[in-house]
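Sharing a model that was predicted from the sequence below.
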Amino acid sequence: MTTQPVALPRRLSRRRPDEETGRPVWEEEPTFFGRLSKPVVLGIVVLVVAFPLYVVVVTSLSTTEAVTRAGGLVVVPRELTIAAYVQLLSGGVVTRALLISTGITAIGTFFSLAITVLAAYGLSRPGSLLHRPLLFVVLLTFLFGPGIIPSYLVVNSLGLIDSYGSLILPTAVSAFNLIVMRSFFMGIPGELIDSARIDGAGEFAVLTRIVLPLSRAVVAVVGLFYAVGYWNAFFNAMLYLNDNNKWPLQMVLRTYIVQAQVLPTGAGGVTSSTGLGLSPAPSLAIKMAIVVIAIVPVLVIYPFIQKHFTKGVIIGAVKG
């Protein structure tokens, strides 16, 4: 006697979408509401981020009449002029501070990156001298900071007060960047290093010819971290620099924008005329121009390094 298969009710024979496609629930086709909400949310985020920057740029390019008519920050661009930038870059406190910040960022980034690479490579090699004690000291800095007064006493004892070295040496190495780079170095196959040593390569040759070419992503990301840190730093300048002529750009930005002090004019300050037949820019436009000059370098460099972030930071943090 043969039995006929019993047909299940339609509502019981249905399978879930993930059972039909074999994909997890989070990889299912998005709904209409999901497809619509993503660009809306992304647009709102972009607007919130871009609108203040837009207002700052427009205000820095506005004339005295446009700023007076708007009663402050300008939203609708009218009578645009580059007078504020011409006055700032014609010499004086802002031009000098811009050159100082550029030099400190370039020298400090190179110095910090060199020390970080050497230390990370040494700590990533098993069996290196004092490997574990040094790594423990580095990890200990995550929990305990030196404090302002001890740091000042150390800088003062080294004779670095009122010198550019005080802006570089106290923050030359970041424990976070060192750990990230060490983890990335540990992910490099040991067979490559062993084969180079068999061919007679020393440690420095292994580092420069094998490890660094394979670690361009993490080196680029760590270099960007150091460069942005040096460019945006002002606290060390406020602590260790007594001469206003040695101020970096961020210290000028803090003094004349955050604290609302008046920019000096004439010799050593901001020129009162543009020299190009342009009317003098209002003080608000000059202050906004300083803000633009301070953030433009980071905005220009970041897109070229962004592609390395996932490979350089996430992989370096997970491995090891």
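Nice, thanks for sending it over. Numbers count the residues shown, from 1 in each chain.

For the rest of this, base every contact and every neighbour count on C-alpha atoms.
Noted.

Quick check: Ile104 is in a helix.
Yes. Assessed by DSSP: H, G, I helix; E, B strand; the rest coil, Ile104 belongs to a helix.

next up, a second structure to put side by side with the first:
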Amino acid sequence: MDVAIRNKSRKKNARIQSNWQDRLFDFSVYGIAIMMIIMIVYPLWFIIIASFSSPTDVSNGTVWFWPKEWKLNGYIELLKNEAIWRGYLNTIIYTVVGTFIALCVNIPAGFALSRPDLMGRGWITTFYIVPMFFGGGLIPTYLTVKNFGLLDTFWVLVLPFSVSAFNIIIARTFFKNSIPEDLWEAAQMDGCSTIRYFFTIVLPLSKAVLAVIGLWTAVGIWNSWFDAMIYISNENLQPLQLILRRILIMNETLFEMASGNLASELRNLSDMMKYAAIVVSTLPIMLLYPFLQKYFNQGIMIGSIKE
């Protein structure tokens, strides 16, 4: 009887100790997760509240979680420029068209490379991988774009750089590991061609990788300003990022030319416009993440880790 009681007591103590260890582990995991969320979210929140705050309050460190005094001067000065709205429209069009073209190019290429019956698959894969490490440089690229007559045109930001070897490898790995070969064999028995198999069976099952590659491409195009600076001189075709850069540089130049109270006012206005420009340029593309989140994690994990 005593032995049974002792065994029961030991099991109970072990169970209590195990529960305590589980709680400690859960507390540690949740604590680390909360700290990481704060480290990511707070800088974004600080940029937003700083865009509505006085630059003096921001520089003095009196703005932490809420604006000490709400000010809209930065947004008013920034958005009253007509070039901002034109740049917004251009960027939206570049992003939508460029993402669509990139998906039309990279997804079929990744699917073709995933097929074991593709002749010369190894050589074609090498052809895609080598440019990932060795590039021709800016001058040869510029001359190529110029010879194709794409300078100062809408298509210069969506066609020359639509092919991405990295995205093709991601798509190839996803198709290879996520689409069962039995589906292709069953489709062949039903007389399905390769093109029909791709459009009717593979694409509906590939929402995850489509979301990942589409989001990566859209973010890259939306944030791009260097390509526009090199290849576009027509102000009517310039994207938002390049226009914001020009406005901020112009404000810095005016600040350096001014003196006294005017210089101080221009300095404060320039700082507020910087924060407002960050919010204006990043908020629209960030709104895409919640809609694609359910596909994003699955696509990026399957497409980039498994092989």
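Great, that's in hand. Just so it is clear, the structure is predicted and the values come from calculations on it, not from any experiment.

Superpose the two chains and report the TM-score.
The TM-score (TM-score structural alignment, normalised by the length of the second structure) is 0.78; 280 aligned residues with a C-alpha RMSD of 3.3 Å.

could you point out which element follows the helix ranked longest in the second structure?
With secondary structure taken from DSSP state H, the second structure has its longest helix at helix 2-51. Next along the chain after helix 2-51 of the second structure, taking DSSP states H and E as the criterion, comes helix 55-60.

Okay, buried residues for the following helix or strand past that next one please.
Where DSSP H and E defines the elements, the next helix or strand beyond helix 55-60 of the second structure is helix 73-79. By neighbour count on 16 or more other C-alpha atoms under 10 Å, the buried set for helix 73-79 of the second structure is Asn73, Gly74, Tyr75, Leu78.

got it, and stretch 177-184 of the second structure?
Ser178, Trp184.

State the distance spanning the first to the last residue of that stretch.
End-to-end distance for stretch 177-184 of the second structure, by C-alpha to C-alpha, to the nearest Å: 14 Å.

cool, and stretch 75-91 of the second structure?
Stretch 75-91 of the second structure: ends 19 Å apart by C-alpha to C-alpha.

Same check on stretch 188-203 of the second structure?
Distance between the two ends of stretch 188-203 of the second structure: 17 Å, counting by C-alpha to C-alpha.

and that stretch, which stretch of the first structure?
Using TM-score structural alignment, the residues of the first structure aligned to stretch 188-203 of the second structure are 197-212.

So what touches that stretch?
Stretch 197-212 of the first structure is contacted by residues Tyr121, Phe185, Ile188, Leu192, Ile193, Ala196, Val219 when judged by C-alpha atoms under 8 Å, 6 or more residues apart in numbering.

Is the third one in a helix, a strand, or coil?
This points to Ile188 of the first structure. The three-state assignment at Ile188 of the first structure reads coil, by three-state DSSP.

for the last one, same thing?
Using three-state DSSP, the structure places Val219 of the first structure in helix.

In contact with it, which residues?
Applying C-alpha under 8 Å, 6+ apart to Val219 of the first structure gives the contacts Leu113, Met181, Leu212, Gly312.

ok, the second one to Glu191 of the first structure distance?
From Met181 of the first structure over to Glu191 of the first structure the distance is 19 Å, taken as C-alpha to C-alpha.

And Cys104 of the second structure? What does it align with in the first structure?
Aligned partner of Cys104 of the second structure by TM-score structural alignment: Ala114.
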